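Chemist: Need coordinates for the below:
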Amino acid sequence: MPETTPRGLTRLAFGGDYNPEQWPESVWHEDVRLMREAGVTMVSVGIFSWALLEPSPGVYDFGWLDRVIDLLHENGIRVDLGTPTVCPPVWFYREHPEALPVTADGVRHEFGSRAAICHSNADYRAAAAGITTQLAERYGDHPALTMWHVHNEYGVPVSACYCDSCAAHFRRWLETTYGTVGAVNEAWGTAFWGQRYASFEDINPPRTSPTVGNPGQALDYKRFADATMRENFCAERDILHRLSPGVPVTTNFMTALSQCDSVDYWAWGREVDLVTNDHYLITDGRRTHVNLAMAADLTRSVAGGAPWVLLEHSTSGVNWQPRNPAKAPGQMARNSLGHVARGSEGAMFFQWRQSRRGAEKFHSAMVPHGGTDTRVWREVVELGASLDSLSTIRGTRTEADVAVLWDWHSWWAQNLAWRPSEDHDPRERADAFYEALYDRHLTVDFAHPEADLAKYPLVVVPALYLMTEAAGNNLKEYVENGGTLVVSFFSGIVDEHDAVHEGAYPGALRDVLGLTVEEFSPLLPGESVRITGPDGSELGGDVWTEFVVPRGADTVWTYADGLTAGHPAVTRHRLGEGTAWYVSTRLGHEGLDALLGWAAEDARLAPRADLPRDVEVVRRSGETGSYLFAINHTGTDTKVPLDTPGTELLTGERAAGRLAVPAGAVRVVRLDG
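Modeler: Sure, this is the predicted structure:
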């Protein structure tokens, strides 16, 4: 069996994507010297190097890569070796132009960027297997090799192709999935608009049509595109397992970035030996550290709670947003250690040395254009020393308080055309609920709707439009056995084929919530409603309202105005040993905090009012002990209560009673006992 941790790495992973082919060979020795100065333990190599490794069909040049890997090994730096299959060479496209992907409008992409791949193309699959085999045979037992890095960021920027090869592959996938064309007709509801198919050969990808197409077909095509990319990953992985046994194989995920919402990471997490993730701050005015925490929690959850590795983030600004601000002093360390607190076994960057040419030349790096006499470099060296002092946390696991249900298939379905309101964004609700939990200082695990939830006192459903009958039964059993459930509007509406559950809304959740919804009543832009509680207190909602009819649930808050005035807005249903809450409008932060406060009381989760806002406290524990991370994202010095004394690992000082955490700083305490 392959390892599930980087082979031979005895410290936390620290380093970045290393692209020596962009530089004269004379620079390589300087690179390695600086890597040792910074405390680099691992670098990723060769991810975009296919054109250099195979300059013409079947002709290979490994000499430069041999020298790079040997140089790194001589200096004690481990290698995460990429298969460069994200960027086929120009000669490949010259011989196989049909491997370039086609849009739904019938436009074929051109060579000149990255990831321009039709994943159904047989010639691409053969070429990818060929270069992967060559690499595995040459480097599979190299002593520097710590893990294999297949491809790069699957699904970015292209996940689906709509060419004739994909059409034929889609038909085969449908036949394997459904067995008969009649079963496809039933699943997609093709009786509507006379879309019934007589044979699989009649079916094409959901290409551009005069108006909205079949939503069941569109949803299945997203599943097919995701499965096709995964087939290609597994093909490369299996070659590497065979030729390089014992070395873990991964590919870098992008779990919480909306740019990569085409990938079902629950499924991918089962195929990699080690989960790795890339994360970049979205600087749109929101609190970026909250999204960072969310990404780390989601990645850990995809890994099944096991340690994972942050394989890419930025030392400072990125290059691909409309505006790319630099990180503030100390923010690099907070970002890096925030991921470590939530389960990462290190902090890697894109990239080691900042490029002088190409599309990403203004993306920050560990060695910036300004060289070593820069703030970024000094912070890189300081971070390397900090990570070295935390080596004993390797193998420990982050402790979570609550679960949030998350399902990429539901998002795919809800984001199709012609839903009741385009203003209801499922990702916005997930972000909002997560932020409210974060501000209550609760650490989150994410979970698939059909997962075992018994260990969580509180489970939150921010937006799950698509919910299988099995998931609905799972939540009902969870509440009956004593759990506390919070569900937001427009959840449980359709099954796995985007067919509305039979009977009244909310379909799969009617019984557990103890209510029905007669009708949705989305609001127009700028409209809002007031909801009032039994004590006369008032909250506001927007975007969405519903005509809710209690069927055993108690009304807690009521609509005070609008079309739904007098109807329940927030309900609470006691079922078995537990409780299920439902909110039928979009609450702001104040309302979500109130709702989750009530639910937390039901779940017997003690309030953590002694922790300031934007000071996060997270625990990791395992065989080497228990560790408390305190990260101060504010500009004010603060103190964090310590139930158990211990040793602060970054300063070496003893800590007891209350832990001092300076403004913008991170403290990590190894607790006694």
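
Chemist: Only C-alpha atoms from now on, for both contacts and neighbour counts.
Modeler: Will do.

Chemist: How many neighbouring residues does Gly58 have?
Modeler: 10 (other Cα atoms under 10 Å).

Chemist: where's it relative to Ile131, distance?
Modeler: Distance, Gly58 to Ile131, by Cα to Cα, to the nearest Å: 9 Å.

Chemist: again, but for Met467
Modeler: Distance of Met467 to Ile131, given as Cα to Cα: 41 Å.

Chemist: ok, then the element right after the host helix or strand of Ile239?
Modeler: For Ile239, the host element (DSSP states H and E) is helix 215-243. Downstream of helix 215-243, the next assigned helix or strand under DSSP H and E is strand 249-250.

Chemist: Distance from the chain centre to that next one, please.
Modeler: Counting by Cα atoms, centre = their mean, to the nearest Å, strand 249-250 is centred 17 Å from the centre of its parent chain.

Chemist: can you check stretch 236-255 too?
Modeler: Using Cα atoms, centre = their mean, the offset of stretch 236-255 from its chain centre is 19 Å.

Chemist: Same question for stretch 400-410.
Modeler: Here the centre of stretch 400-410 is set off from its chain's centre by 11 Å, with Cα atoms, centre = their mean.

Chemist: Check stretch 298-305 too.
Modeler: With Cα atoms, centre = their mean as the basis, stretch 298-305 stands 9 Å off its chain's centre.

Chemist: next up, for comparison:
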Amino acid sequence: MPETTPKGLTRLAFGGDYNPEQWPESVWHEDVRLMREAGVTMVSVGIFSWALLEPAPGEYDFGWLDRILDLLHANGIRVDLGTPTVAPPAWFYRAHPEALPVTAEGVRYEFGSRAAICHSNAHYRAAAADITTRLAERYGDHPALALWHVHNEYGVPVSACYCDSCAAHFRRWLAATYGTVDAVNEAWGTAFWGQRYADLEQINPPRTTPTVGNPAQALDYRRFADATMRENFRMERDILHRLSPGVPVTTNFMTALSQCDSVDYWAWGREVDLVTNDHYLITDGRRTHVNLAMAADLTRSVAGGAPWLLLEHSTSGVNWQPRNPAKAPGQMARNSLAHVARGSEGAMFFQWRQSRRGAEKFHSAMVPHGGTDTRVWREVVELGAAVDALAAVRGTRTEADVAVLWDWHSWWAQTLQWRPSEDHDPRERADTFYEVLYDRHLTVDFAHPEADLSAYPLVVVPALYLTTEAAGRNLRAYVEGGGTLVVSYFSGIVDEHDAVHEGAHPGPLRDVLGLTVEEFSPLLPGERVRLTGPDGCELDGDVWTEFVVPRGAETVWSYADGLPAGRPAVTRHRLGEGTAWYVSTRLGADGLDALLGRALADARVAPRAGLPRDVEVVRRTGESGTYLFAINHTASDAEVPLAAHGTELLTGERAADRLTVPAGAVRVVRLDG
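Modeler: Okay, here's the model as predicted:
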């Protein structure tokens, strides 16, 4: 089995992307001196360095990289060494302009940014294999090497190319996936609009058409594009495994960012030796720490619950949003340690020294433009000491309370054109359900719809438009076995080919929910409906309503107005030893909280009493003990009850009964026993 932890790293990872090639060598010794001052344990090197490593075809210059790796090793700093295949050199594109990707509209991108790659291009694949081989042969047993870092953020900013090379590759993929053109016709429903193919050679990528194209073809092309990137990752990974045994191989994910929704991370998580993730705060007015927790929980889930590594985040503001505010004092530490609480084996940043040139010169860094006499640098040094104090949590696992289903294929299908309402956003539903669970102080695992769910008392399904028969059977078995299920509207509608399931909606979820849906009735902008329920409890819905027919389920809330007035809006179905809930409209946070409160009572999940809003409490447990992380995102001191006495690792103080967490601070208690 490949190694899954960075080789030679005995503490938590702390550091960031280091780009010494942007600076004269006279700066390098100052860099490593400051790294030691900050407590840096690992840096990522060489990710965008192809043009320097191979300045002309077949001509290599490794001298500068030799010197920097030796310097880092001499100073006790481990290296996450990149294969620079995300950024082929200008000479490569001059020789092979067809390796630049083409949009669905037929426009070929130009060189001058990053990740402009047609992943089907044979010349690119050969060149990527060559530079990876050269690096592995030279540095595979270098004493500084802790981790191999293949490519960078696959799928950002380009995942799919629509050129002729991709067309030929797509046909080969279809042949391997379906076998015959008749099977493709059946899967894609090409009898509609006369789209039937007589031969696979007649099939092209889903390029721009006069009106909406075939949705099943578009869905398969997203699968193909994702699989093609994964082929290239495996090619590099296998070279590294062969030439550098004992060193784990990873690539940095971006699990919860909508900018990277083209990647099926369930599949990718099975390919890497160590799951790593990049996370950046989306400053759109929402509570950014909730999205951070969601990203960390999702990354841990992709890792199968095992420890993972935060490979990039920011010390302060980023540079690529419309407005890029600085982080507040103390926020860097809260963000970093919240990732650690939810399973990360450290906190890495982009980047070490803030660039003076290029597109990301206004992106914050560990060493800012202002140098060491800055708030950011002082907080970096403080954080380095805090991360060092938490070394004992290495290898422990985060404990989850409930699960949320998440499926990238369903999202791909849901976001295709011509759906009943463009106002239904499956990501918004996932965010809102997650936020309600977060505010109830519940730690979430995410799970694939066909995964084993038996460990969870409650499973929430925010949006599962694409539901396979296997997923339907899995959810039924979960409920029959005693689980509590909550399903939101417009789930169970189509199969893996975007074909509507035979019979009434919601297809394979009919039996477990004990109902059918006769018709969808999306609402117009500004329209709302009232729901009346037990003890006069009223809820509000918007965006969506349905005509629900109970077939064993009981009605808990009914529509008080709108087209389905008098019909069920929220139902509850007892099945076997468990219970399944269904909500047929879009509830806001308060409505979802009322619904989930009842579902959690069914699941016998005790309320988390005595915890203030925006104070996270998360536990990691393993052979070294149990660690309670308390993260206070508020402007007031908070009191957190403790079930056992312990030692607070950041201050060294003893803690008993109740833990005081100062405003904006983090406390980590190693519990006794």
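
Chemist: Superposed, what's their TM-score?
Modeler: TM-score for the superposed chains, counting by TM-score structural alignment, normalised by the length of the first structure: 1.00, backed by 673 aligned residues with a Cα RMSD of 0.4 Å.

Chemist: Compare Met467 and Ile131 of the first structure and say which one has the larger neighbour count.
Modeler: The neighbour comparison of Met467 of the first structure against Ile131 (other Cα under 10 Å) goes to Met467, with 26 against 20.

Chemist: can you tell me how far the residue nearest to the spatial centre of the first structure sits from Arg429 of the first structure?
Modeler: Centrality entry for the first structure: nearest residue to the mean C-alpha point is Thr255, 1.3 Å, by Cα atoms, centre = their mean. In this view, Thr255 of the first structure and Arg429 of the first structure are 17 Å apart by Cα to Cα.

Chemist: Kindly report the same for Val404 of the first structure.
Modeler: From Val404 of the first structure across to Arg429 of the first structure, the span is 11 Å (Cα to Cα).

Chemist: Which one's more surrounded, those two?
Modeler: Per other Cα under 10 Å, whichever of Val404 of the first structure and Arg429 has more neighbours is Val404, with 24 against 19.

Chemist: Surely that one forms part of a strand?
Modeler: Yes. Val404 of the first structure: assigned to a strand according to DSSP: H, G, I helix; E, B strand; the rest coil.

Chemist: what touches both of Val404 and Arg429 of the first structure?
Modeler: By the contact definition Cα atoms under 8 Å, 6 or more residues apart in numbering, Val404 of the first structure and Arg429 are jointly contacted by Pro462.

Chemist: count of residues packed around Leu539 of the first structure?
Modeler: Residues lying near Leu539 of the first structure (other Cα under 10 Å) number 19.

Chemist: do Leu649 of the first structure as well
Modeler: Leu649 of the first structure has 20 neighbouring residues, counting by other Cα under 10 Å.

Chemist: thought it was touching Ala655?
Modeler: No. Between Leu649 of the first structure and Ala655 no contact is recorded; they are 10.1 Å apart, counting by Cα atoms under 8 Å.

Chemist: Can you check which residues contact both of those two?
Modeler: Shared contacts of Leu649 of the first structure and Ala655, counting by Cα under 8 Å, 6+ apart, come down to Val669.

Chemist: just so I have it, where are all the strands in the stretch 251-400 of the first structure?
Modeler: Residue ranges of the strands in the stretch 251-400 of the first structure, as given by DSSP state E, counting those that start in this stretch, are 252-253, 276-278, 308-312, 344-349, 397-398.

Chemist: Can I get these in CSV including mean neighbour count and distance to Ala295 of the first structure?
Modeler: As requested, the strands of the stretch 251-400 of the first structure are exported to CSV (neighbours: other Cα atoms under 10 Å; distance: least, Cα to Cα, whole Å):
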stretch, mean neighbour count, distance to Ala295 of the first structure
strand 252-253, 24, 11
strand 276-278, 25, 9
strand 308-312, 27, 10
strand 344-349, 28, 11
strand 397-398, 24, 14
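
Chemist: Serialize those strands to a markdown table and add fields for distance to Glu590 of the first structure.
Modeler: Below are these laid out as a markdown table (distance: least, Cα to Cα, whole Å):
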| stretch | distance to Glu590 of the first structure |
| --- | --- |
| strand 252-253 | 33 |
| strand 276-278 | 31 |
| strand 308-312 | 33 |
| strand 344-349 | 32 |
| strand 397-398 | 28 |
